[in-house]
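# heads up, no residue letters with this:
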């Protein structure tokens, strides 16, 4: 039902946006198919083209006013006609880049009010409290190393999403798993660099290059070059969101990675060209130090927090060719529902 309510909201806003008011103090509104104790909820658009949802409240109720960063605002608003005067909780999105996310929030509001029409304001506050952190701008943004790593992982994720819209469930790195993508018996580890020469890769932990039990591990490595005409990180995020059938899970994983949609303006100028894109099967010849190797040698593993650097071999002689990479992606995604 939430999905259909989201579509209804989007349809209302699109119609309202086609002719929004010219007076900055006015809203153009339309009735939504959900009614609380004090009246019907409204979709609205203001003179700046910003989207609102209005929840009617009683004369005795007061709205908990809040402004989250520069993105989400909750305020009290009264609408008056020649015959009516109605007070509303006015929830608005101040950043049009977040309209898709705002649609999800408002569809949850509609669903909550429909379930508790006598407690429309309380239901709205509960929904907003659940979503609020995604609209708040963070006090820190990602540095270069984490940005390049995230870009590379999203580059791989986008390719997997073209095979299955459910590929987000395979992205395991944000949750702290030892490999970036996990497919049961197989796994991918993704590495990236902006260095102009060499193929040095920093490995974190003795398990990062250990294959899953009875499975295989593959390493994707990219050389990225920062260029003003490169591929935008913000656009890449939008692409994977549009390809995914579980946007909420993807937003959560982006947040776990340190990327918040509310901070998109900070990343607007982050653009990379993928200069090299190499894939390797981690086999007996691949440079690595792992728990399995140490255990097989009879050495007790009494160390922790191990980090080391390897030099990747020439992909022309040791990497997978394009057809092998394509076949690999088809194989790991074949059992994932589209």
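Cool, got the structure. Bear in mind the structure is a predicted one, so any value in this text is a computation, not a measurement.
# CA only for contacts and neighbour counts going forward, please
OK.
# residues in contact with stretch 210-218?
Around stretch 210-218, the neighbours that count as contacts under CA atoms under 8 Å, 6 or more residues apart in numbering are 184-189, 209, 279-282, 290-292.
# hmm, try it at 10 Å
Around stretch 210-218, the neighbours that count as contacts under CA atoms under 10 Å, 6 or more residues apart in numbering are 178-179, 181-190, 208-209, 279-283, 288-293, 320, 325, 328.
# and residue 301, what is it in contact with?
For residue 301, the contact set (CA under 10 Å, 6+ apart) comprises 206, 290, 291, 292, 294, 295.
# again, only this time at 8 Å
Residues counted as contacts of residue 301 (CA under 8 Å, 6+ apart) are 291, 294, 295.
# The second one and residue 208, how far apart?
Spelled out, it's residue 294. Counting by CA to CA, to the nearest Å, the gap from residue 294 to residue 208 is 14 Å.
# now do residue 2
To residue 208, residue 2 is 39 Å away according to CA to CA.
# picking up where we left off before, make TSV out of the contacts of residue 301 and add secondary structure, neighbour count and distance to residue 78.
Formatted as TSV, the contacts of residue 301 follow (DSSP: H, G, I helix; E, B strand; the rest coil; neighbours: other CA atoms under 10 Å; distance: CA to CA, whole Å):
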residue	secondary structure	neighbour count	distance to residue 78
291	helix	17	65
294	helix	13	70
295	helix	11	71
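# and here's the other structure:
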């Protein structure tokens, strides 16, 4: 992750605070010039000089869950000025990453303020939760195969947005959902291949279980590399531009971060692809699959491959699937 100007400025703030004589409070802080509607400060913890991002959230801070992961800690502290919400760095070796995370959270809050929104504490909490999810699983970018999988999900999301402007809410993969998309009882699993493929990879015994669902379908996204195609960064930008209002765009950016995509990356990174087609399959009786109730009790989990040629009898029109799935949110 390269250092952004905002992150560099925060590092400068912490260095300047380090030159200030210690006081009798838990933190020495300096309020940022913006946002205007939320008291947000660069800070240092007095006891050990750990850099912090400190917010005075008022009563709204009581509902924000504390956490500690990957060398970062979100906690509350009592102060004469009121309740403090403190994001602190617990592993000094991650100082640059911490600066990037703090600057990203500040930018997120400023976008909302610029749009006239005033729920800034909630906005900050949602962005911190997205970073927590990202850091729980990784601290670097996606692998090539993970990029390909995410591109497939985003291409399906783009088509669902044609039918339902609220389709981002149906995207459950960023929250480790069992199925990539779920809306009004309908499930959609996305399988993506770059180049020729004969098999679909199934990662759990529950992934093709349609119990409790009105329907379950597979969208098999077929990609080819093309110099005139789009990268992951370009695809995310195009989708974000389709969304109306900062609330929807922020939800999408948080979902991308939870899904493992670092913000502010090189838009040209990764493969440049074109969609050769999306094939639809209905998961129903007789579909070739392993279900948890069908395997021996001693088998805790399994991954397996399904031959694409064995699915011809389950093929459905993908446009119809997307129309039904996307339209269910508008009933």
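Looks like it came in fine. Since the model is a prediction, treat every value here as computed from it, not as a measurement.
# Can you calculate the TM-score here?
Overlay of the two chains. TM-score (TM-score structural alignment, normalised by the length of the second structure): 0.59; 238 aligned residues with a CA RMSD of 3.9 Å.
# returning to that earlier point: list just the nearest of the contacts of residue 301 of the first structure to residue 57 of the first structure.
Closest to residue 57 of the first structure out of the contacts of residue 301 of the first structure is residue 291 (61.3 Å), distances taken as CA to CA.
# Surely that closest one is in contact with residue 208?
No. Residue 291 of the first structure is beyond contact range of residue 208, at 9.5 Å (criterion: CA atoms under 8 Å).
# Report how many residues lie close to residue 264 of the second structure.
Using other CA atoms under 10 Å, residue 264 of the second structure has 12 neighbouring residues.
# go on, residue 68 of the second structure?
Counted by other CA under 10 Å, the residues lying close to residue 68 of the second structure total 15.
# Mind checking what helix or strand follows the helix or strand containing it in sequence?
Using DSSP states H and E, residue 68 of the second structure sits in strand 67-69. For strand 67-69 of the second structure, the succeeding helix or strand toward the C-terminus, using DSSP H and E, is strand 72-79.
# tell me what that next one is packed against?
Judged by 3 or more CA pairs under 8 Å, 6 or more residues apart in numbering; DSSP states H and E, strand 72-79 of the second structure is in contact with strand 67-69, strand 82-89.
# Make TSV out of those and add distance to residue 328 of the second structure.
Shown next, in TSV, are those (distance: least, CA to CA, whole Å):
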stretch	distance to residue 328 of the second structure
strand 67-69	36
strand 82-89	39
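# can you map out the helices along the second structure?
Remark: helices assigned in the second structure by DSSP state H are 5-18, 95-114, 120-137, 144-163, 232-242, 245-258, 318-327.
# Specify the stretch among these that is closest to residue 40 of the second structure.
Closest approach to residue 40 of the second structure among those (CA to CA): helix 95-114, 8.4 Å.
# just the buried members of the contacts of stretch 210-218 of the first structure?
Buried members of the contacts of stretch 210-218 of the first structure, counted by 16 or more other CA atoms under 10 Å: 178-179, 181-183, 186-190, 208-209, 279-282, 288-292, 320, 325.
# What are the neighbouring residues in contact with residue 256 of the second structure?
Listed by CA under 8 Å, 6+ apart, the contact partners of residue 256 of the second structure are 174, 262.
# That one pairs with which position in the first structure?
Alignment note (TM-score structural alignment): residue 256 of the second structure maps to residue 254 of the first structure.
# Of the helices of the second structure, which is nearest residue 27 of the second structure?
Nearest to residue 27 of the second structure, of these and by CA to CA, is helix 5-18 at 10.2 Å.
# what angle do that closest one and helix 95-114 make?
Orientation of helix 5-18 of the second structure against helix 95-114 (axes from the mean of the first three to the mean of the last three CA atoms, to 10 degrees) gives an angle of 110 degrees.
# quick one: helix 5-18 of the second structure aligns where in the first structure?
With TM-score structural alignment applied, helix 5-18 of the second structure matches no range in the first structure.
# Would you mark the buried spots in stretch 259-278 of the second structure?
Those would be 259, 260, 261, 262, 263, 270, 271, 272, 273, 274, 275, 278, for stretch 259-278 of the second structure by 16+ other CA under 10 Å.
# Run a quick neighbour tally on residue 299 of the first structure.
For residue 299 of the first structure, the neighbour count with other CA under 10 Å is 11.
# and what of residue 163 of the second structure?
When neighbours are counted by other CA under 10 Å, residue 163 of the second structure registers 18.
# got a list of what the nearest residue to it once chain neighbours are set aside touches?
Once flanking residues are discounted, residue 163 of the second structure sits nearest to residue 326: 4.9 Å by CA to CA, 6 or more residues apart in numbering. With contacts defined as CA under 8 Å, 6+ apart, the neighbours of residue 326 of the second structure are 160, 161, 162, 163, 164, 167.
# can you pull the contacts of the residue nearest to the spatial centre of the first structure?
Central residue of the first structure (CA atoms, centre = their mean): residue 251, 2.8 Å from the mean position. By CA under 8 Å, 6+ apart, the residues touching residue 251 of the first structure are 260, 261.
# Distance of it relative to residue 305 of the first structure?
Going from residue 251 of the first structure to residue 305 of the first structure by CA to CA gives 29 Å.
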